[in-house]
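[1] Give me a 3D structure for the following:
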Amino acid sequence: MVLNALIVDDEEYSRKSLYFLLQENCPEVTVGAIAKSVAEARSLVGEQQFHLVFLDIAMPKENGFELLPTLQRNNIMVIFTTAYDQYALKALKAEAVDYLLKPIDIVELKTAVSKAVDWARLIAQKDPEPERDEVAKKDDKTSRKISIPSTHGFNVIDTDEIIYLEADSNYTNFHLKNGEKVTISKPLKEFEDSLTDVNFIRIHKSVIVNFRYVQGYSNKNGLQVFLTNDVNLPVSRRRSSDFLDRAKQYFNR
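    Sure thing, here's the model as predicted:
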């Protein structure tokens, strides 16, 4: 499958750089047009059929997010390309395929294009929704009780009260909404298995987070998740793709 793409960026160097990166590294993409502004992009979308837009965010007069309604009406996928990392969560909520920081890394670009191709294949299928519905049903189970052992018995905790879990050798620290930290003499892996049907994801070999408390994500200074309790946690590169995919499902359901 070959995707017809539109590049939207007000900087000439960025437009040319991305065009050549795609030409040299992404045979799944054909650049059908290049726009210098949101207004020009709207006009092109009205004239041509595009599958994918590489969209800058910070541009004069109108920013990239103001083009989204036009793209969504035309079922056009979006990969954001920007020099700023503070828009990452908003991009995920906008159902972007990916969010690439400039200067664009070739490996990350190829990964983003691969995601777009997979997404396009799903859209092209006659009925791609059942699989997504199953994901939504699993994610709808946003809260339940789990029991964790204590010195004299056990405690019952609502999963909604857990901000994140952190491995500490063969122990696990539960960081709770009320600020309390509960340490359990069991490894993190045991709790990962029991939390697969609620909104938790392992972002690192030693950390599981609850999406309910994620307020931002950045790959500017290493991959990080920002939580509502002012804690920043690292996301391993191996788990970053899965995190972004799950984040899109969570924030857009």
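
[2] From now on I want contacts and neighbour counts done on CA atoms only, so please keep to that.
    OK.

[3] tell me the secondary structure for residue 111?
    Counting by DSSP: H, G, I helix; E, B strand; the rest coil, the backbone at residue 111 sits in helix.

[4] And it, how far from residue 79?
    11 Å (Cα to Cα, to the nearest Å).

[5] So for these two, which sits in the more crowded spot?
    Set residue 111 next to residue 79 and count neighbours by other Cα atoms under 10 Å: residue 79 wins out with 23 against 15.

[6] element containing that one, please.
    strand 77-82 (DSSP states H and E).

[7] for that strand, packing partners?
    Counting contacts by 3 or more Cα pairs under 8 Å, 6 or more residues apart in numbering; DSSP states H and E, strand 77-82 packs against strand 52-55, strand 98-101.

[8] List the neighbours of the helix or strand residue 7 falls within that are in contact with it.
    Using DSSP H and E, residue 7 sits within strand 3-8. With contacts defined as Cα atoms under 8 Å, 6 or more residues apart in numbering, strand 3-8 is touched by 15, 19, 28-38, 41, 49-56, 117.

[9] Pull out the buried residues from those residues.
    By neighbour count, with 16 or more other Cα atoms under 10 Å, those hold 15, 19, 28-31, 33-38, 41, 50-56, 117 as buried.

[10] Take those residues and keep only those in strands.
    With DSSP state E as the criterion, strands contain 29-31, 33-35, 52-55 from among those.

[11] thinking again about what came up before, mind putting the helices and strands packed on strand 77-82 into TSV with distance to residue 248?
    Below are the helices and strands packed on strand 77-82 laid out as TSV (distance: least, Cα to Cα, whole Å):
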stretch	distance to residue 248
strand 52-55	17
strand 98-101	10
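
[12] Measure how buried residue 146 is and give me the count.
    For residue 146, the count of nearby residues is 14 (other Cα under 10 Å).

[13] Hmm, residue 162 and it touching each other?
    No. Look at residue 146 against residue 162 with Cα atoms under 8 Å: they stay out of range, at 10.6 Å.

[14] One more, so I can put them side by side:
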Amino acid sequence: MLRTVIIDDDHLSRTILKKTFEKCFENVILEGEADSVASGLELINRVNPNLVFLDIKLPDGTGFDLIEKLGNTDFKLIFTTAYSEYAIKAFKYSAFDYIVKPIVPDDIKASLNRINQVSSASTLPRVRAMRDNLFGSSEEANATIALPELNGFSIVRIDDIERCEGERNYSRIFFKDGTETLVSRTLMEFENLLAHHGFCRIHRSHLINLKNVVRYLKSGGGMVEMRSGEMLKVSSKYKDELLNRLLHNRL
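    Next up, the predicted model:
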């Protein structure tokens, strides 16, 4: 059974969530509702839920404030949000599930059917990562991304990634310190997430951090040398964009 609470100041959203639970999910037991950070804190501490639906914007603060006050938590977290589509990248960066308002039953069903993929581990650092990516970190170098692992997620600094290499439905992430990890996300997903952080697609299999390019070579149709010493082929499809960004310092 999923002991569930809803923390959202929108009465209609709470009503739609409750009715969907009642009609479609016998394993979801609603333990209570709250409409603010203060009442949400009291509710969570009192009922100890294992699933929380949390709005980002609340009358007395944000959902981020609530998680900060709780500290490390062990419940699964699904955000409800009215933020526009471009900001949804922040949720993907941080590996949280979310429902976009106005809430409709089909979105709730899809989210609950994915519940086993929603991690309850390391909630606080992932919330901080999402907050930074949504509202902006004080320094670009502090921007982070959550990478799915077998038993949860790891939070890494985007600036520490040298490049990503596509392997069908997976991507291998190479870090500046020489380590690497295989992640169950496509290269296109990483391209969409990292394009505004100085990453550039140079080949169907390669996405690179332009800050780590030390040399471009014309030989072989185009090659880049990375700071690690790795030599990578540049596809003709991506060459113009790469050269434009390198020559005009559009990192």
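
[15] What would you report as the TM-score here?
    TM-score for the superposed pair, counting by TM-score structural alignment, normalised by the length of the second structure: 0.51. Supporting figures: 166 aligned residues with a Cα RMSD of 4.2 Å.

[16] how big is the offset of the strand holding residue 7 of the first structure relative to the second structure?
    Mean deviation of strand 3-8 of the first structure from its aligned counterpart in the second structure after superposition (mean Cα distance after the TM-score superposition for the first structure): 0.9 Å.

[17] angle of that strand against strand 77-82?
    40 degrees (axes from the mean of the first three to the mean of the last three Cα atoms, to 10 degrees).

[18] could you give the angle of strand 3-8 of the first structure to strand 29-35?
    Using the same axes, to 10 degrees: strand 3-8 of the first structure against strand 29-35 is 30 degrees.

[19] what range in the second structure does strand 3-8 of the first structure sit on?
    Strand 3-8 of the first structure corresponds to residues 2-7 of the second structure when matched by TM-score structural alignment.

[20] and what of stretch 207-223 of the first structure?
    Using TM-score structural alignment, stretch 207-223 of the first structure pairs with nothing in the second structure.

[21] Quick one: the helices in the stretch 151-253 of the first structure, in order.
    Listed in chain order, the helices of the stretch 151-253 of the first structure (DSSP state H, counting those that start in this stretch) span 188-194, 237-251.

[22] Quick check: which of the ones you listed is buried the most?
    Of the helices of the stretch 151-253 of the first structure, the one with the most neighbours on average (mean count of other Cα atoms under 10 Å) is helix 237-251, at a mean of 17.

[23] of all the helices and strands packed on strand 77-82 of the first structure, which lies closest to residue 121 of the first structure?
    strand 52-55 (12.8 Å; Cα to Cα).

[24] from the middle of its chain, how far away would the next helix or strand after that closest one be?
    Counting by DSSP H and E, the next helix or strand C-terminal to strand 52-55 of the first structure is helix 68-73. Distance of helix 68-73 of the first structure from its chain centroid, counting by Cα atoms, centre = their mean, to the nearest Å, is 19 Å.

[25] burial count for the nearest residue to residue 33 of the second structure once chain neighbours are set aside?
    What sits nearest to residue 33 of the second structure in space, not counting adjacent residues and going by Cα to Cα, 6 or more residues apart in numbering, is residue 6, at 4.9 Å. Neighbour count for residue 6 of the second structure, taken as other Cα under 10 Å: 26.

[26] cool, residue 21 of the first structure as well?
    So residue 21 of the first structure, with other Cα under 10 Å, has 15 neighbours.

[27] same thing with residue 83 of the first structure?
    15.

[28] what sits against the spatially closest residue to it that is not a sequence neighbour?
    Nearest non-adjacent residue to residue 83 of the first structure, counting by Cα to Cα, 6+ apart: residue 102, 4.8 Å away. Neighbouring residues of residue 102 of the first structure by Cα under 8 Å, 6+ apart: 81-83.

[29] Go through those residues and say which is closest to residue 106 of the first structure.
    Among these, and counting by Cα to Cα, the member closest to residue 106 of the first structure is residue 81, at 12.6 Å.

[30] so that closest one touches residue 59, yeah?
    No. With contact defined as Cα under 8 Å, residue 81 of the first structure does not reach residue 59; the gap is 11.6 Å.

[31] more crowded one of the two?
    Neighbour totals were compared for residue 81 of the first structure and residue 59, and residue 81 leads with 27 against 16 (other Cα under 10 Å).

[32] before we move on, back to that, distance from the chain centre to the match of strand 3-8 of the first structure, please.
    That offset, for stretch 2-7 of the second structure, works out to 22 Å (Cα atoms, centre = their mean).

[33] What count of nearby residues applies to residue 98 of the first structure?
    Other residues close to residue 98 of the first structure by other Cα under 10 Å number 25.

[34] should've said residue 72 of the second structure
    14.

[35] what does it align to in the first structure?
    Under TM-score structural alignment, residue 72 of the second structure pairs with residue 73 in the first structure.

[36] and the gap between its match and residue 46 of the first structure?
    The spacing between residue 73 of the first structure and residue 46 of the first structure, counted by Cα to Cα, is 11 Å.

[37] And for residue 135 of the first structure?
    34 Å.

[38] same thing with residue 175 of the first structure?
    From residue 175 of the first structure to residue 46 of the first structure the distance is 50 Å (Cα to Cα).

[39] Likewise for residue 155 of the first structure?
    59 Å.

[40] Next: residue 87 of the first structure.
    Taking Cα to Cα, one finds residue 87 of the first structure at 27 Å from residue 46 of the first structure.

[41] Neighbour count for these two, which is higher?
    Just comparing residue 87 of the first structure and residue 46: by other Cα under 10 Å the higher neighbour count belongs to residue 87, 18 against 11.
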